[in-house]
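>>> predicted model follows, preceded by the sequence.
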Amino acid sequence: MIARLSGTMVLAGDRWVIIDVHGVGYQVQVTQPALRRLADTREPVTLFTHLVVREDAVTLYGFPHQSELEMFRILIGVTGIGPQIAMNLLSRIGIEEFAIAILNDDEKTLTRIPGIGPKSAKRLILELRDKMKKVGETIVRGETKDSMAIHDAVSALVSLGFAEKESRDAVNAAAPEHGSSTVQGLIKAALAKLKER
């Protein structure tokens, strides 16, 4: 199982990117918002990934945030929702908007997504309503909390005299391995990364 990739984006298509990891290129399917973000950066990137193996294809799906990966896995667990429909949904509306649509029985918002008709929208609402009450709110809160922790950790390292780019690279490298629940934990892990260089 490939759970995470860190490397340099070398090529991009309309729905995918190729990430070079130590000389090996991985083709990864990404959402449209992720594709736009990746196209604007020349710095190393990290994607949290989900591998789908079928008789005729092996496909890797990648997400800049763990919360997006978790939502993708929730979606493909719903009857009739495959990886491509899940990617369409995450490309069109964010996690928070999706959670709100489920909790408000908002079929209209859901049927705007290619591949989701009235029946699929009803099924999503029925199967995910309880889960969104618990998991959806946690995911949204967690993403905001993680983003703030990463930002604060980078700022702290810069104030200690490290360059902004090396600080950001160290924090981004440390976050998936050590978690990003606390700023102090991230700073400690990032400092260890900086000492390795």
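On my side now, so go ahead.
>>> from here on, contacts and neighbour counts on C-alpha atoms
Noted.
>>> how about the strands in the protein?
Applying DSSP state E to the chain gives strands spanning 4-12, 16-21, 24-29, 45-53, 58-63.
>>> for the fourth one, buried residues please.
Going by neighbour count (16 or more other Cα atoms under 10 Å), the buried part of strand 45-53 is 45, 46, 47, 48, 49, 50.
>>> in addition, the following structure is provided for comparison:
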Amino acid sequence: MIGRLHGVILDKQAPELLIDVNGVAYEVQAPMTTIYQLPEIGKPVTLHTHFVVREDAQLLYGFADLRERSLFRTLIKVNGVGPKLALTILSGIESDDFVRCVRDGDTVSLVRLPGVGKKTAERLLVEMKDRLKDWSIDGAAISDNNSSTVSSNDMMAEAESALIALGYKPQQASKAIAAVNNASMDSSEALIRMALKNMVS
């Protein structure tokens, strides 16, 4: 495992970098958030790296700081998010801003990122919340106690997606959720349970 590189920048062709480490040139892919922080070609640089071995390639990803690499490693654990999409996400948003989106249930900002559709954004919110619960931002960690309440629209969308996954048609799911949605509902799970109960009663 290659965990860090310290060398001289030979070339920058975003998202690819060429780093000379004692005469050996490493090809590294980096998000734009890292590339913006790099010095000029010919200057020394230190990158924290993540090494990926595939059947057809060996890929090295580089990051300006450990927090960004940590977020990258967490992103690629999400179902349907590979290194390429994770790199694209980090190129379009700062690490703390992404974590803030997860904390606030902000799908609107996430779907603005290249390659992130509504379903991917919803999956990121669901799967990343627990994985980022210890990530400190603005002096507070993500947790059920101090995270902002997910908006009503996001809860409805998440509940509808769950019903569709259970086999209901999109129109049925939307109608069922709309029928039971009210201000007292504080989670998508509550919406799902009430909708299912309402449909079978």
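Yes, it's here. As the structure is a computational prediction, the values presented were derived from the model and not from experiment.
>>> superposing both, give me the TM-score.
Overlay of the two chains. TM-score (TM-score structural alignment, normalised by the length of structure 1): 0.66; 141 aligned residues with a Cα RMSD of 2.1 Å.
>>> on that earlier part again, closest to residue 37 of structure 1 out of the strands of structure 1?
Nearest of the strands of structure 1 to residue 37 of structure 1, taken as Cα to Cα: strand 45-53 at 10.2 Å.
>>> onto which residues of structure 2 does that closest one map?
Mapped onto structure 2 using TM-score structural alignment, strand 45-53 of structure 1 covers residues 45-53.
>>> hmm, who's touching that stretch?
For stretch 45-53 of structure 2, the external contacting residues (Cα atoms under 8 Å, 6 or more residues apart in numbering) are 1-9, 38-39, 58-66, 69, 73.
>>> can you say which of the residues you listed are buried?
Burial by neighbour count, judged by 16+ other Cα under 10 Å, picks out 5, 7, 8, 9, 38, 60, 61, 62, 63, 64, 69 from the contacts of stretch 45-53 of structure 2.
>>> the closest residue to the third one other than its chain neighbours: how many residues sit nearby?
With sequence-adjacent residues excluded and distances taken as Cα to Cα, 6 or more residues apart in numbering, residue 8 of structure 2 is closest to residue 44, at 4.3 Å. Other residues near residue 44 of structure 2 number 16, with proximity taken as other Cα atoms under 10 Å.
>>> from residue 139 of structure 2, how far off is residue 44 of structure 2?
Going from residue 44 of structure 2 to residue 139 of structure 2 by Cα to Cα, to the nearest Å gives 33 Å.
>>> now swap in residue 81 of structure 2 and tell me
28 Å.
>>> now swap in residue 112 of structure 2 and tell me
Per Cα to Cα, residue 112 of structure 2 is found 27 Å from residue 139 of structure 2.
>>> the two - which one has more neighbours?
residue 112 (14 against 6).
>>> give me the nearest residue to the residue nearest to the spatial centre of structure 2, chain neighbours excluded.
Using Cα atoms, centre = their mean, the residue of structure 2 that lies closest to the mean C-alpha position is residue 75, 5.0 Å off. Spatial nearest neighbour of residue 75 of structure 2, excluding adjacent residues (Cα to Cα, 6+ apart): residue 86 at 5.9 Å.
>>> how about the one you found, what does it touch?
72, 75, 76.
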